[in-house]
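Enquirer: The sequence and its predicted three-dimensional model are supplied below.
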Amino acid sequence: MRLTLLNLNFGVKMSVNIVVPPLGESVTEATIAKWHKKEGEFINVDELLVEIETDKVTLEVNAPASGTIGEIKSKEGDLVKVGQLLGTMSEGNSKAAAQPTQAEAPKSAPQSIALSPAYSSDKILSPAANKLAAEKGVDVNQITGSGKDGRITKEDVLFPQQAEAITSGSGDNSNREVRVKMTRLRKTIAQRLKESQNTAAILTTFNEVDMSEAFRIRKLYQEKFQEKHGIKLGFMSFFVKACVAVLKEIPAVNGSIEGDDIIYKNYYDIGVAVGTEQGLVVPVLRDADKLSFAGVEKGIASLGKKARDGKLSMQDMMGGTFSITNGGTYGSLLSTPIINPPQSGILGMHNIVQRPVAVNGNVEIRPMMYVALSYDHRIIDGKEAVTFLVKIKELVENPEKLLFDI
């Protein structure tokens, strides 16, 4: 998500304050993830200035004007609040105004030099690594060089910005462990998953789905579907449409507990789990009951791209009533997914495998998928959960029922 700073305080020197912008409803604080500019560097208007990470998403903050970065008051990893001053910049439309903070190294610099006395080490660093270590204040004594003869490279220095080597005191293991500081998103994921296990009475029921008919229809109409809608017909749309149909029949699975009350929701916002480099996120497909197969596929593709590009907004993540996760994309055969609170159910899809099954007294090879429904037993009875999954199976195995709403 991109945000543009708005707090402009023009003085004699045309100074601009860099502040934490509004982060979304009920979100008051964030963590500085990465500065893309240093003090003294020139930046163009709307160029990416800093990334800040909330509990759910990483937000990109762009420069409100062209100018030179002045003082940076909040460093990477600092916790900041909405409206807090991050730094200052001087507005100007010429790069000539920017004064370099450090002279460029001469082209004839040697390929490796001894570490500066401040580090009290006999280790050898490349020039780029030495410069970066000094700028970042990295203790190179904790770094094992990956270059020739143990030389520390720039990449070796970059890693400790997020991973701090630790000494275990157990001889050979001292250089084989690293301590990685959890990102704000990873910490939130951990807290919410543990909260789900501690709060909900989670139980999982299983079934298997014969995907033969879904494969047949997908193959039969794929070309025309793609020509008309500009997107491929996948299996997710079959399951999303099936879930919506069954959620209408069994409303408890679409409900949630709030205090002593049960909230039954007459809208169907389906969370779709997406794995990213930062962790698992669950953006929400709004009003899935009103979407066609093409609408579902386009919506999921759009949310997936935004998730992988780090462009999800807070609005994209809020308010789901039921979730679907597809471990099959990673080859998972079977799993017990964890509920995304305050929701009461989550459907787990898995890998499609050609297996021998009994069909009308004969053994046939069919494309089979195991499916799992994890549910909160406080609100959903076993009968409802099992019935839900059986109906999902019936609809996906007979897609014409989805097409004709029967």
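Expert: Good, I have the coordinates.
Enquirer: Please count neighbours and contacts with C-alpha atoms only from this point.
Expert: Noted.
Enquirer: what about Glu364, helix or strand, and which?
Expert: strand 362-376 (DSSP states H and E).
Enquirer: Could you check the angle the helix or strand following that strand makes with strand 362-376?
Expert: For strand 362-376, the following helix or strand on the C-terminal side (DSSP H and E) is helix 382-397. With axes from the mean of the first three to the mean of the last three Cα atoms, to 10 degrees applied, the angle from helix 382-397 to strand 362-376 works out at 130 degrees.
Enquirer: Give the buried residues for helix 382-397.
Expert: Glu384, Ala385, Val386, Phe388, Leu389, Val390, Lys391, Ile392, Lys393, Leu395, Val396, Glu397 (16 or more other Cα atoms under 10 Å).
Enquirer: which residues touch that helix?
Expert: For helix 382-397, the external contacting residues (Cα atoms under 8 Å, 6 or more residues apart in numbering) are 205-214, 238-239, 242-243, 246-247, 250, 253, 371-373, 375, 401-402.
Enquirer: Give me the subset of the residues you listed that lies in helices.
Expert: Ser212, Glu213, Ala214, Phe238, Phe239, Ala242, Cys243, Val246, Leu247, Lys401, Leu402 (DSSP state H).
Enquirer: let's bring in a second model and compare:
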Amino acid sequence: MNRIHRIEDGRRIEGVARPIFIHNVSYHLTNLLVYADGAIHCWEWVDLDGLREKLDAGWVVTEVPEGAEISAFELGRWKAAQPRFGLTAGMLLGEVADDIETLNGRPDSTDRCMAVLDRYLETREEADRRALREAYLAIPEHKRHYALGDMDQKDRPLVYLCTDIGERPIGGWFQDQDEAVTEDMRAWALEYFAERDRVHEEYAKRRPADDPLEPAAGTVHLGGRVFPQGPPEVAGIVALQNEYPAPIRVGTTVYPSVTHAYWALSTADAGVRESIRLASRPSDARKLAEGAERVEGWAGARTAVMAGLLRAKFAQHPELADILLGTRDAPFAYTGMESEHWVTAGEKGRNWVGRLLELIRSEIRAEYADIPVP
């Protein structure tokens, strides 16, 4: 399957593409397009019931007969010689129904079966076992072997629970392999799941030796605030922004903010650099730098420069370092600069300011804890 989408009324509707044949005189290898809203394209727009009708009518097919002509647009034509296909119309319908559920973030047939399994294992009621049987048989037939995700046993323990005592195993790979299900087989299956639950419980309690005891804090969003009247009386989280008026010393020069220092250091023109340093606002500093010539190699060095400036800011302002530490281990999403290199911006943003803040926070914690950093 390939992920696809379509735009309708300004909305992005997610979908998947599945290979199928359209039988229109000859057999055309193409894609069945399945979307989250239930729309399905097979050279015509249909829904799930419409797809069933197309399969019944032979317009959509999952196999071609010996000697039939097949075409794939912009690829070529050929004839089927000794064709072998494993997907039936019913299997395809089941797959597509599951696709629609998954695209909507809902449980598919296998997920629903696992939920019924958990209920039966808790209650051991016959009514719930019968419901489990129905749920397992609702999984597309060709998928009734790996619902448990067990490479060794496949679905055998689940099949034993679904099958009545004295009946041959239902569906899946086991109906022709095993004898009729016995009480001992059922008991083995129940012990299998008891052991599985014990293993899962032990695994859930495990954690890497260096993981924190508490879960990570929620994301901190920074950026967009300006300070024309100077810093607020209570700095708060906004003090972590590069525009915040916290003067920093670089060598013998003092800059009003990280933003001033960053743009001043970016230009090779000493006069412009001084103008940037004296700019009344961070936005003015950026504008002054826009027309100036960059230092050679700046693009490759700018992340290191920003890291140095942020380290200087928090080293020279311990009260701001305490604010940074107060964010615990929260990730930062930074939006305070134009370049996608520095900010979160969908798939393109690299969020380097946010990442550097997390790194420097860790360095400060190491320093306060007297943990040596090589």
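Expert: Okay, I see it. These figures come from a predicted structure and were not determined experimentally.
Enquirer: And the TM-score between these chains?
Expert: The TM-score (TM-score structural alignment, normalised by the length of structure 2) is 0.24; 157 aligned residues with a Cα RMSD of 7.2 Å.
Enquirer: just to revisit the earlier point, which two among the buried residues of helix 382-397 of structure 1 are spaced furthest apart?
Expert: The largest separation in those, counting by Cα to Cα, is between Glu384 and Glu397 at 19.9 Å.
Enquirer: circling back: which of the ones in helices among the contacts of helix 382-397 of structure 1 tops the neighbour count?
Expert: Cys243 (28 neighbours; other Cα atoms under 10 Å).
Enquirer: Skipping adjacent residues, who's closest to that one in space?
Expert: Nearest residue to Cys243 of structure 1, sequence neighbours excluded (Cα to Cα, 6 or more residues apart in numbering): Ile392, at 6.5 Å.
Enquirer: can you give me the helices for structure 1?
Expert: All helices of structure 1, identified by DSSP H, fall at 127-136, 154-158, 184-199, 212-229, 236-249, 293-308, 314-317, 382-397, 400-404.
Enquirer: Kindly report the same for structure 2.
Expert: 48-57, 89-103, 109-123, 126-137, 156-162, 183-205, 258-266, 270-278, 282-290, 298-316, 318-325, 352-368.
Enquirer: Please convert these to JSON lines, extending it with distance to Val220 of structure 2.
Expert: Listed next are these as JSON lines, based on distance: least, Cα to Cα, whole Å:
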{"stretch": "helix 48-57", "distance to Val220 of structure 2": "43"}
{"stretch": "helix 89-103", "distance to Val220 of structure 2": "29"}
{"stretch": "helix 109-123", "distance to Val220 of structure 2": "34"}
{"stretch": "helix 126-137", "distance to Val220 of structure 2": "43"}
{"stretch": "helix 156-162", "distance to Val220 of structure 2": "45"}
{"stretch": "helix 183-205", "distance to Val220 of structure 2": "28"}
{"stretch": "helix 258-266", "distance to Val220 of structure 2": "19"}
{"stretch": "helix 270-278", "distance to Val220 of structure 2": "29"}
{"stretch": "helix 282-290", "distance to Val220 of structure 2": "22"}
{"stretch": "helix 298-316", "distance to Val220 of structure 2": "17"}
{"stretch": "helix 318-325", "distance to Val220 of structure 2": "11"}
{"stretch": "helix 352-368", "distance to Val220 of structure 2": "9"}
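Enquirer: In TSV, list those along with mean neighbour count.
Expert: Output for the helices of structure 2, formatted as TSV (neighbours: other Cα atoms under 10 Å):
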stretch	mean neighbour count
helix 48-57	16
helix 89-103	19
helix 109-123	17
helix 126-137	19
helix 156-162	24
helix 183-205	13
helix 258-266	25
helix 270-278	18
helix 282-290	19
helix 298-316	16
helix 318-325	17
helix 352-368	18
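Enquirer: Can you say which of the ones you listed is nearest to Val34 of structure 2?
Expert: Once the helices of structure 2 are compared by Cα to Cα, helix 89-103 is nearest, at 7.1 Å.
Enquirer: circling back to that earlier point, tabulate the helices of structure 1 in CSV, adding columns for distance to Gly271 of structure 1.
Expert: CSV is the format used below for the helices of structure 1 (distance: least, Cα to Cα, whole Å):
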stretch, distance to Gly271 of structure 1
helix 127-136, 40
helix 154-158, 35
helix 184-199, 15
helix 212-229, 22
helix 236-249, 10
helix 293-308, 10
helix 314-317, 8
helix 382-397, 17
helix 400-404, 20
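Enquirer: Please identify the deepest-packed of those helices.
Expert: The highest average neighbour count among those, using mean count of other Cα atoms under 10 Å, belongs to helix 236-249 at a mean of 21.
Enquirer: name the helices or strands packed onto that helix?
Expert: helix 293-308, helix 382-397, helix 400-404 (3 or more Cα pairs under 8 Å, 6 or more residues apart in numbering; DSSP states H and E).
Enquirer: and the ones you listed as CSV, adding distance to Glu135 of structure 1?
Expert: Output for those, formatted as CSV (distance: least, Cα to Cα, whole Å):
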stretch, distance to Glu135 of structure 1
helix 293-308, 30
helix 382-397, 57
helix 400-404, 60
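Enquirer: Val16 of structure 1: which of these is closest?
Expert: Nearest to Val16 of structure 1 among those is helix 293-308; the distance by Cα to Cα comes to 30.2 Å.
Enquirer: So which other helices or strands are in contact with the closest one?
Expert: On a contact count with 3+ Cα pairs under 8 Å, 6+ apart, helix 293-308 of structure 1 meets helix 236-249, strand 274-275, strand 284-285.
Enquirer: if we go to 10 Å?
Expert: The contact analysis (3 or more Cα pairs under 10 Å, 6 or more residues apart in numbering; DSSP states H and E) places helix 293-308 of structure 1 against helix 212-229, helix 236-249, strand 270-272, strand 274-275, strand 280-281, strand 284-285, helix 314-317.
Enquirer: if we can go back for a sec, now for the ones in helices among the contacts of helix 382-397 of structure 1: which two are most distant?
Expert: Ser212 and Leu247 (23.9 Å).
Enquirer: From Ala214 of structure 1, how far out is the residue lying closest to Glu297 of structure 1 once chain neighbours are set aside?
Expert: Nearest residue to Glu297 of structure 1, sequence neighbours excluded (Cα to Cα, 6+ apart): Ser237, at 6.0 Å. The gap separating Ser237 of structure 1 from Ala214 of structure 1 is 11 Å, by Cα to Cα, to the nearest Å.
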